[in-house]
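S.K.: Sequence first, predicted model second:
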Amino acid sequence: MRVLSVDLGTSTTVAVLADGTAPPRVVDVDGAATMPSAVFAEDDGAIVVGRDAERKARLDPTRFEPNPKRRIDEQRVTLGGDVISVSEALGAVLRRVLEEASRQLGGGQPDEVRLTHPAQWGQDRCAVLRAAARDAGVVGRLRLVPEPVAAAAHFASLPGRTLAPGQALAVYDLGAGTVDVAVVAADPDGGFRVLAEDGLADLGGIDVDEALLMHIGRQVSHTDPRRWQGVLRPTSVTERRARRMLRDDVKAAKEALSRHERTQVLMLEPFADVQLTRAELEALVRPAMLRGVELMARTLRAAGLSPGGLAGIALVGGSSRLPLVGSMISEKLGVVPVSMDQPEAAVAFGALRVAADHRSVPPRRPSAATISGPHAVPAARAEQHGMGQVGYAPAMPPGPHTGRATRPAVPGSGSSHPLVGFPAPRQPSTRSRVGRRLLLSGLAAVLVAAAIVGGVLLGGSATTYAAAECERQTETDARGFTGCLRQLAGSIAEHGDCAPRVSRELAPASRLGPIVGCATPGLPGGQLAYMHSESDADARDYAEAHLTALGTGLRVSARWRGNGLDGSYLAADDGDQRAVLVFMVSDRPLVGVLRQDTSGNAGADGELRRANALADYFEERIQPGE
């Protein structure tokens, strides 16, 4: 039977083909073992993918999406003036892989296609993946395989590595956009079960690239601050091309530092070339990588295991090539992880080794027979952590496989993903403004952009609440904050000058819920309000009311993350006396408005902060920190 397994990643896609005539092999697309998961919409509506999409992005980045998988929860993706479904974008990527596999099969189609997905994906996300497969033209049998199950199957097939019944393996999957951690147990009947899993949507290779870019900026931006701002926030085709080229070079430098102690980044004029060392890179990313190690420790506790009770820790995902990743896990957990020869292809290879019929193991509570010895999981705790998920039995006996250990080509970044978790001076351009977009459109498009979100909730030092809790909260403290509003306000709720009242300009047309006004030091004529409405629709209406007064001209938008929340903001100005920034939370009815009015009626003697400058103020003083 001819089986094609595809690991459609956030940044890169890897496919492995088994046709029964030779050991499974990586499907090279455009001459490389990995293909960027990027899409570009042509003027005629055609969708270009992979490296071709990255090259075309230099001509018009507005028609480019480097990470369509990250948009899995959004029904539509806007590429230039075209709006396509997320499944269509992912389907275009899969179609290119399927075309190459068909060519290698002499024009035939695989009898079965296996698509991997994060273990925590539910039915809705998996349905998008199935729709993408249909769009791609998959005609054979389609199977979905959880990524950690595939990784465990691959680990068990390696020479000298086994996963005997009753043993458990931890999988640390560090990709371009996310880190996913899972504990997978081998069952007596040969199947695998995911005992516990978790992930971070804001930690991956893309974030390492952003950290390096900001580090470089702190070294060269003084040469020509205006030109550097043009690189970070391009407004012309030339600047967008320059940004893409620099991002490509930064990523290449990161990959070079995985193999060498130092490298050089060739800079655009008038900036001098920058020397980078592995020590510098590790100092930049160590705090963020520590979050991944802590995530591993929490996931092990959720599974009722200690590091010493594992059969091993498997590193998969292209970004796990960073030497710091393995050394930190070894240092913090006391277990030396297993690095794969081709970590970016490990999941795709493993997907071939799970049962062809996806025979599931009946859900059950782990016991001494399942996880033996002092690391056994009590039944009550197993139920608490939702163990007993579907498992899979091996499809083919362990054996050697081939595939060239080709280093992945350097895909472009161009991501709007904000920089989170890396140490950097609190200054403009070091956080989510990396992902700003300038939008010249009607108010409806602005509000659609405001709803764009990414990832899952992040951890924070303050008390955090689930989205469902925020829907029910009505009680306020002495300063007018509900618990969820306090989470949104962050340190401002603790130390700012706030009260349960707002100016007439910020008051909603009707009572929509608790609202708090706070002072805005350093912003002449500034006003800040937080509102906890009864519904997401009410929150959007409140935001719309403040944007409508400024017309439908130039807008600046970006994603933001902090204090366990995830959302977007939009800033606008009338070019004369007023500027407004609204910030929303992706999955709960919370909204904030930052307003500046320098007109005579406002009694403010100060210079108006245009949309970009108001965004700077928000990121430096208002946006809750991690």
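M.R.: Arrived safely.

S.K.: Only C-alpha atoms from now on, for both contacts and neighbour counts.
M.R.: OK.

S.K.: give the contact list for the spatially closest residue to Ala41 that is not a sequence neighbour.
M.R.: What sits nearest to Ala41 in space, not counting adjacent residues and going by C-alpha to C-alpha, 6 or more residues apart in numbering, is Ile47, at 4.7 Å. Taking C-alpha atoms under 8 Å, 6 or more residues apart in numbering as the criterion, Ile47 is in contact with Val39, Phe40, Ala41, Ala89, Ala92.

S.K.: this is the other structure I want to compare:
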Amino acid sequence: MAGGWKLAIDFGTSNTAAAHTSPRSGEVEPVALTHGGNLLPSAVYAEPSGAIAAGAAAANRAEGDASGFMPFPKRAIGSSSVRLRDREVEVVDLFAAVLHVAYRSACRKHGEVPPEKVVLTHPEAWGDSALFALKEASRRAGIDPDSLLFVSEPRAAATYYTTTSNLQPGERIGVFDFGGGTLDIAILEAVPGGDFRILAARGDNGIGGRNFDALIREWVFAQLDDSNPPLAEHLRSSASTSSLRALDLSVRAAKEVLSEEASATISVSTSVGNETLLLTRAEFNGLIDAEIQRAVELTWQAMSDGGVAHNGLRALYLTGGSSQVPLIHSRLSEFAPVATLDDPKTVVAQGALLGALRVERMQSPAQSEDNNFAQHGFAPAPSIDGAGSVQGPQHAGHGPHQPTSGIGQTQKKRTGGLSGGKLAAAIGAGVVAVAVAIGGTYFLTNGGLGGPESFVTDPVGEGPEGITAALPEALRNVTTCEAKEQSAPSGKKVPGAQCTVDNEAGALGEKSSYSFPAYADEVAANSLVDEQRADASNPDNRVKITEMTSDSGSVLGFIQEGQGFLSLLVVNTENHLIIDAMYPGDVATAETLWETSGFAAM
């Protein structure tokens, strides 16, 4: 990789960014992809001729005819084609159009000399088929497939972060990537050598800055319905494309101004009249509050998946243009220190290239280049055979030859074989069978887990099955756990599990599923109870703590309620089982979960 210039491209849902080694300084810098800045709109437009335009050109073509326009082609991943202008267009060709514009823009900065290496970023959850599509798109865009490396977006962002803040092995950070069309959250743990291990990743293609734009637009129409009904009706029924586009631009500009100022104006200009509306930040916060709450809950779920409790992150690292909204900073800072960057829109591309260069410098003479990059999370692009399949391992995980950067760090175990439902079916109707771990051995007893006969002395003695067996019956019957090491409040690593509750039947509250880490530790159990009670009595504590007690008094629940988040902590003081970071959503749901799951009766 030494000698020539290098390029990284972050193909985003709304915008695409790139970074290169500067032809003047050799340093990693963003690439100016348009005359106006570093961001290229990821939009595409299918021309009548069959050609595909990308970027600002696509948006320009759409003003006259929107039938061939697609603003977010990345959202089509998983589909082979989409219908544009009454014909099927391959999704790979849409990707290729965007990548081609970014690639050619960068090459022009280097006298049309192609780069020696091209690093492409991708969401953490993308598997082999998605990476195959990305590689094929890059080939059609004119990029040499042999020059490709893949790295996940959160790993790239975390790499950028650690160029200025060194993390010690074992420290954990979060990456909150909030763009125009999607939200992706990952929890990472620093490992020796300056690399990271992905602990958990969550994403939602239904949350993004475009949602904020739509909410502001609805507010505009509501204001006009009161102040100028004819203008509102004209906008809804017969306004020109240029008038509507001008409104969209004004809405987006107001949103960006509100990240810095207390108010912003929105202009409405049409052939039948003009209006200027004033939107305050307080009004804007009210409009987007529900969307922000969804983002906060998704962050909590990712932290739970990664076994990270409240205030367990060194920093929550914000990237993406939409992450600049002040309300997001306010809500997220309630449970993790928020870290921001100079330019959140380009840090993923810069981090991807910085990471590749760092690995190159670390490479030993005895190592092959591909193997060295793969050991640090940079996967060589999957090879392609004539049938279009991906060659190599087909499972998620990290390793020298795996083409994805999926999580895959824990051993998944389905505990249904020991669930009450299946065991009851095996021994006869009308008898509830309970699997109990005592001294590392399972016994079957009748009834619940409340009396001395069913007392669980070692919930983790048999791995995740032991933890499942220690749950109340109603919860145990719909819970799947997988073995996963957890961190006690002292920082000590302990055996444990990551569990998921399938609540599709809705018996345990409003949510369709719950996720929580669990482990057993006597010191931690006692300290957590003391800490929660101390926090509850502290008038300066910003988090409200509500304690709930079971029938036996040995199982305690603590509802932790802050601005923008709510979690449930359960501690069994007898067997020292700890269920941490379960997120019911609101107090009423938490109380319902406490009762209907069976904790209250234990």
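M.R.: It's in. Not measured: the values here are computed from a predicted model.

S.K.: re earlier: what does the residue nearest to Ala41 of structure 1 correspond to in structure 2?
M.R.: Under the alignment (TM-score structural alignment), Ile47 of structure 1 pairs with Ile52 in structure 2.

S.K.: quick one: that match and Ala130 of structure 2, what's the gap?
M.R.: When C-alpha to C-alpha, to the nearest Å is applied, the distance between Ile52 of structure 2 and Ala130 of structure 2 equals 21 Å.

S.K.: Please, where are all the strands along the stretch 51-200 of structure 2?
M.R.: Using DSSP state E, counting those that start in this stretch, the strands found in the stretch 51-200 of structure 2 span residues 52-54, 69-70, 81-84, 87-90, 117-122, 148-152, 172-178, 183-191, 195-204.

S.K.: Just put those in JSON lines and tack on distance to Leu568 of structure 2.
M.R.: Output for those, formatted as JSON lines (distance: least, C-alpha to C-alpha, whole Å):
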{"stretch": "strand 52-54", "distance to Leu568 of structure 2": "47"}
{"stretch": "strand 69-70", "distance to Leu568 of structure 2": "42"}
{"stretch": "strand 81-84", "distance to Leu568 of structure 2": "43"}
{"stretch": "strand 87-90", "distance to Leu568 of structure 2": "46"}
{"stretch": "strand 117-122", "distance to Leu568 of structure 2": "33"}
{"stretch": "strand 148-152", "distance to Leu568 of structure 2": "31"}
{"stretch": "strand 172-178", "distance to Leu568 of structure 2": "21"}
{"stretch": "strand 183-191", "distance to Leu568 of structure 2": "20"}
{"stretch": "strand 195-204", "distance to Leu568 of structure 2": "20"}
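
S.K.: quick one: which of those strands is nearest Thr241 of structure 2?
M.R.: strand 69-70 (13.5 Å; C-alpha to C-alpha).

S.K.: check the fit of that closest one onto structure 1 and give the mean distance.
M.R.: Aligned to structure 1 and superposed, strand 69-70 of structure 2 gives a mean residue distance of 1.0 Å (mean C-alpha distance after the TM-score superposition for structure 1).

S.K.: quick one on the thing from earlier: to Gln223 of structure 2, which of the strands of the stretch 51-200 of structure 2 lies closest?
M.R.: Among the strands of the stretch 51-200 of structure 2, the nearest to Gln223 of structure 2 by C-alpha to C-alpha is strand 172-178 (28.3 Å).

S.K.: counterpart of the closest one in structure 1, which residues?
M.R.: Counting by TM-score structural alignment, strand 172-178 of structure 2 falls onto residues 168-174 of structure 1.

S.K.: Identify all contacting residues around that stretch.
M.R.: Applying C-alpha under 8 Å, 6+ apart, the set of residues contacting stretch 168-174 of structure 1 from outside is 148, 151-152, 163, 179-186, 204-205, 296, 300, 309-320, 371.

S.K.: What residue in structure 1 is paired with Gly206 of structure 2?
M.R.: By TM-score structural alignment, Gly206 of structure 2 lines up with Asp202.

S.K.: Next, the mean deviation of stretch 244-253 of structure 1 compared to structure 2.
M.R.: When structure 2 is superposed, stretch 244-253 of structure 1 averages 1.5 Å from its matched positions, counting by mean C-alpha distance after the TM-score superposition for structure 1.

S.K.: Just give the number of residues close to the aligned partner of Ser85 of structure 1 in structure 2.
M.R.: For Ser85 of structure 1, the aligned position in structure 2 is Glu90, judged by TM-score structural alignment. Other residues within reach of Glu90 of structure 2 by the criterion other C-alpha atoms under 10 Å amount to 16.

S.K.: show me the contacts for the closest residue to Glu90 of structure 2 other than its chain neighbours.
M.R.: Counting by C-alpha to C-alpha, 6+ apart, Ser81 is the residue found nearest to Glu90 of structure 2 once chain neighbours are left out, at 4.2 Å. Neighbour list for Ser81 of structure 2: Glu88, Val89, Glu90, Val91, Val92 [criterion: C-alpha under 8 Å, 6+ apart].

S.K.: which of the residues you listed line up with contacts in structure 1?
M.R.: Mapping those onto structure 1 (both residues aligned by TM-score structural alignment, their matches' C-alpha atoms under 8 Å) leaves Glu88, Val89, Glu90, Val91 still in contact.

S.K.: correct me, but the first one touches Val82?
M.R.: I take that to be Glu88 of structure 2. Yes - contact criterion C-alpha atoms under 8 Å: Glu88 of structure 2 and Val82 qualify, at 5.5 Å.
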